[in-house]
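# Sequence and predicted model, in that order:
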Amino acid sequence: MAAAVTANAWHGWLEQISGIETIAALILIGAGAELDIVAARASNADRILIVDPNPAAVTKFETLATKDPRIKVHPLAIGNYDGTATLHVSNAPGISSLRELSSLEALFPGLQTVATHEVRSATLESFLAQADLEGGGNVVLRLNAFGSEAAVVKALCERKVVSHLFMRSPRAPLAEGDQPSAALQAYLEKNDYRCWARDARDGDFLDQWFWHDAARKCIRTLEQSLAEAHREAEMLRQDARRMVLLESDLSELRARFEAMNNSSSDGDETSKEPTSSR
């Protein structure tokens, strides 16, 4: 689902990345307002992949693609499965969802469904494989699809091909089974995505910039290896202490054995002494 309220903080974040890195691919899931496309085209991205299931939006984006060869439009919804799904289009510009819009009435009073469309649905993993992003380079993903955040974040953490994530997510679950921003952030950070910036001006939604900290994984791997080396060293120290004790016991046994041999030899010599004759 694309949100009606467009937060532009990520436009500045995208500009920052463009200033220091070359972006191999910019992916917009839930493309949003026209200003979002303007910001995307102003970046240095080699490829701009627009992912949106709304037929009306797709037509508009395909027209833009004729003016900018970097743009490729993918008319599909990113969700929990590959197949088809029903898209609910509302009377508010920019709001559409694969779920019933009634779950959003509390946030957007007067929201109504004005059209439904059968659209193609795919998981992020399927889309990334189709998009051929394994060639390296920085991949920036803008996620603005409420209700699909958990599925997208999980796939993103499994593939690790996305370098930067701009995510707009609800502070509290919009429906049963949704994950709030705090839970999504915890999962991302557990999987080496660090929160670099955030925009909390909207009371209901949070915009965050995450970047994949590959060094953190390397450091954690080295820390685990070091801990394992310490455990092995401690085992060797314990083995060494046991060897010292065994050597001490062996020395003591040798000393006793030699004492017994000496005592036996003394006895044999005594028994061999001749008796005096008269």
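Now that the structure is in, tell me what you want to look at. Here the structure is a predicted model, which is why all the values come from computation and not from measurement.

# Please count neighbours and contacts with C-alpha atoms only from this point.
OK.

# which residues does the nearest residue to residue 184 once chain neighbours are set aside contact?
Setting aside the residues directly before and after it, residue 184 is nearest to residue 150 in space (CA to CA, 6 or more residues apart in numbering), at 6.8 Å. Shown in contact with residue 150 (CA atoms under 8 Å, 6 or more residues apart in numbering): 178-179, 184.

# so which strand or helix has residue 150?
helix 149-159 (DSSP states H and E).

# who's in contact with residue 212?
Counted by CA under 8 Å, 6+ apart, residue 212 has contacts 160, 162-164, 192-194.

# where do the strands sit along the chain?
23-29, 48-51, 71-74, 77-78, 83-90, 96-97, 113-122, 138-143, 164-170, 193-199, 205-212 (DSSP state E).

# which residue packs closest to residue 173, ignoring adjacent ones?
residue 180 (5.1 Å).

# Correct me if wrong: the one you found contacts residue 171.
Yes. Counting by CA atoms under 8 Å, residue 180 does reach residue 171; the two are 5.2 Å apart.

# And the spatially most central residue of the chain, how close does it get to residue 188?
Residue closest to the average C-alpha location in the chain (CA atoms, centre = their mean): residue 157, at 2.8 Å. Counting by CA to CA, to the nearest Å, the gap from residue 157 to residue 188 is 7 Å.

# contacting residues for residue 7?
residue 207.

# okay, now the one to match up with it:
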Amino acid sequence: MTEWVPTGIDEEVPSAARVYDYLLGGGHNFSADRALAENLLKVLPARDMARLNRQYLDRVVRYMISEGITQFLDLGSGIPTVGNVHEVAQKLNPAARVVYVDNESVAVAHSELMLRDNPNAAAIEADMREPDVIFANEHVRRLIDFSQPVGLLMVGVVQFVPDADDPWAIAERFRAELAPGSYFALSAFTWDNAPEGMRAAIEVFKNSRDPIFPRTYEEILRMFGDFTLVEPGLVYTPEWRPDRASDVADASRSNLYAGVAIKG
């Protein structure tokens, strides 16, 4: 068994983290993940969605660093590929600290391998639906000082949390822990641009370990609570502070709303 495959993984059940890894061109996925991804590509421009979301994450981290953020909590971080949060942040500020959180064993195992020699970054296996477990984790307590501003990242993850688990309350619990001056970045699948494709995608994901729950603009906007959205507000991923004006041409293929808000 390779180093990045933990004992007990059921390779026949696809996971969102490994599907995303495949769509981004990574190699930490199984045949079941690739089959799901190929079915997804029949109903949505999923490679573009993944790429645009990843580019948004890169811009968010650079923006937060430019605003003085030195510590990041990345919820639903997935399997590390090129341009991870710690790589982007520590290139600009070598002292930046990052904790990755994911409930997928392969994602965490591979993250741990990458971070073995990085004292300012760690990965933990935990579920974002249990915020208090995350806050109590030794790595979080070591690397994240919640009395100081934090960059909280929920990028491409809340669509895997059903309404029954109240993602709005989960987001509120994490926001409440943050000091004034903290930033909260979120992106999530939406129905608004391609409702038929999203309905088909729900069927594709139905038998994976991570069914999807796309949401409307208003439902995603509620995740930010009383934080103040920075310009340009809640938009499709390539529309959020693009590096080049031409980048927004892909907005219609994004299918994820994205935004960043600050705690006053």
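Thanks, I have it. Computed from a prediction, not measured in an experiment: that's the story for all the values here.

# Overlay the chains and give the TM-score.
The TM-score (TM-score structural alignment, normalised by the length of the second structure) is 0.53; 168 aligned residues with a CA RMSD of 3.0 Å.

# returning to what we had before: return the residue of the second structure aligned against the residue nearest to residue 184 of the first structure.
Matched across to the second structure, residue 150 of the first structure falls on residue 168, judged by TM-score structural alignment.

# what's the distance between its match and residue 129 of the second structure?
Taking CA to CA, one finds residue 168 of the second structure at 11 Å from residue 129 of the second structure.

# quick one: the closest residue in space to residue 178 of the second structure that isn't next to it in sequence and residue 136 of the second structure, what's the gap?
If the residues on either side of it in the chain are set aside, residue 178 of the second structure comes closest to residue 146, at 5.8 Å by CA to CA, 6+ apart. For residue 146 of the second structure, the distance to residue 136 of the second structure (CA to CA) stands at 12 Å.

# Looking only at neighbour counts, state which of the two leads.
Using other CA atoms under 10 Å, the more surrounded residue of residue 146 of the second structure and residue 136 is residue 146, with 16 against 10.

# from memory residue 225 of the second structure sits against residue 172, does it?
Yes. If you go by CA under 8 Å, residue 225 of the second structure and residue 172 touch, sitting 6.9 Å apart.

# one step back: so what's the residue nearest to the centre of the first structure up against?
Residues near residue 157 of the first structure by CA under 8 Å, 6+ apart: 188, 191.

# most packed of the strands of the first structure?
Of all those, strand 77-78 carries the top mean neighbour count, a mean of 30, counting by mean count of other CA atoms under 10 Å.

# That one vs the second structure, mean deviation?
Taking mean CA distance after the TM-score superposition for the first structure, the mean distance separating strand 77-78 of the first structure from the aligned residues in the second structure is 1.9 Å.

# so where is that strand in the second structure?
Taking TM-score structural alignment, strand 77-78 of the first structure hits residues 127-128 over in the second structure.

# For the closest residue to residue 43 of the first structure other than its chain neighbours, give its distance to residue 44 of the first structure.
The shortest distance from residue 43 of the first structure to any non-neighbouring residue, by CA to CA, 6+ apart, is to residue 18 (5.8 Å). Applying CA to CA, the value for residue 18 of the first structure to residue 44 of the first structure is 6 Å.

# Comparing these two, which residue is more hemmed in?
Neighbours per residue (other CA under 10 Å) separate residue 18 of the first structure from residue 44, with residue 44 holding more: 19 against 15.

# quick one: contacts for the residue lying closest to residue 230 of the second structure once chain neighbours are set aside?
Leaving aside its chain neighbours, residue 230 of the second structure sits nearest to residue 261 (5.5 Å; criterion: CA to CA, 6+ apart). Contact partners of residue 261 of the second structure, counting by CA under 8 Å, 6+ apart, are 183-185, 224, 227-230.

# now for residue 261 of the second structure: what does it line up with in the first structure?
Alignment note (TM-score structural alignment): residue 261 of the second structure maps to residue 210 of the first structure.

# need the contact list for the closest residue to residue 262 of the second structure other than its chain neighbours.
Sequence neighbours aside, residue 183 is the residue nearest to residue 262 of the second structure in space, at 4.5 Å (criterion: CA to CA, 6+ apart). In this structure, residue 183 of the second structure makes contact with 64, 149-152, 260-263, judged by CA under 8 Å, 6+ apart.

# which of those residues are also in contact in the first structure?
Among the contacts of residue 183 of the second structure, the ones whose aligned partners also stay in contact in the first structure (both residues aligned by TM-score structural alignment, their matches' CA atoms under 8 Å) are 149-152, 260-263.

# And the helices in the stretch 51-200 of the second structure, which stretches?
85-92, 105-114, 131-136, 138-143, 167-177, 195-205 (DSSP state H, counting those that start in this stretch).

# contact partners of the fourth one?
By that I understand helix 138-143 of the second structure. 71, 97-99, 120-124, 134-135.

# now do 10 Å
71-73, 96-101, 119-124, 133-135, 144, 146 (CA atoms under 10 Å, 6 or more residues apart in numbering).

# how far does stretch 173-188 of the first structure sit from the chain's center?
14 Å (CA atoms, centre = their mean, to the nearest Å).

# ugh, typo on my part, it should be stretch 21-34 of the first structure
Centre to centre, stretch against its chain (CA atoms, centre = their mean), the figure for stretch 21-34 of the first structure is 19 Å.

# Let's have the helices of the stretch 51-200 of the second structure in CSV, adding distance to residue 51 of the second structure.
Shown next, in CSV, are those (distance: least, CA to CA, whole Å):
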stretch, distance to residue 51 of the second structure
helix 85-92, 15
helix 105-114, 18
helix 131-136, 28
helix 138-143, 28
helix 167-177, 24
helix 195-205, 17
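
# just so I know, which of the ones you listed lies nearest residue 251 of the second structure?
Smallest distance to residue 251 of the second structure across the helices of the stretch 51-200 of the second structure (CA to CA): 15.3 Å, for helix 195-205.
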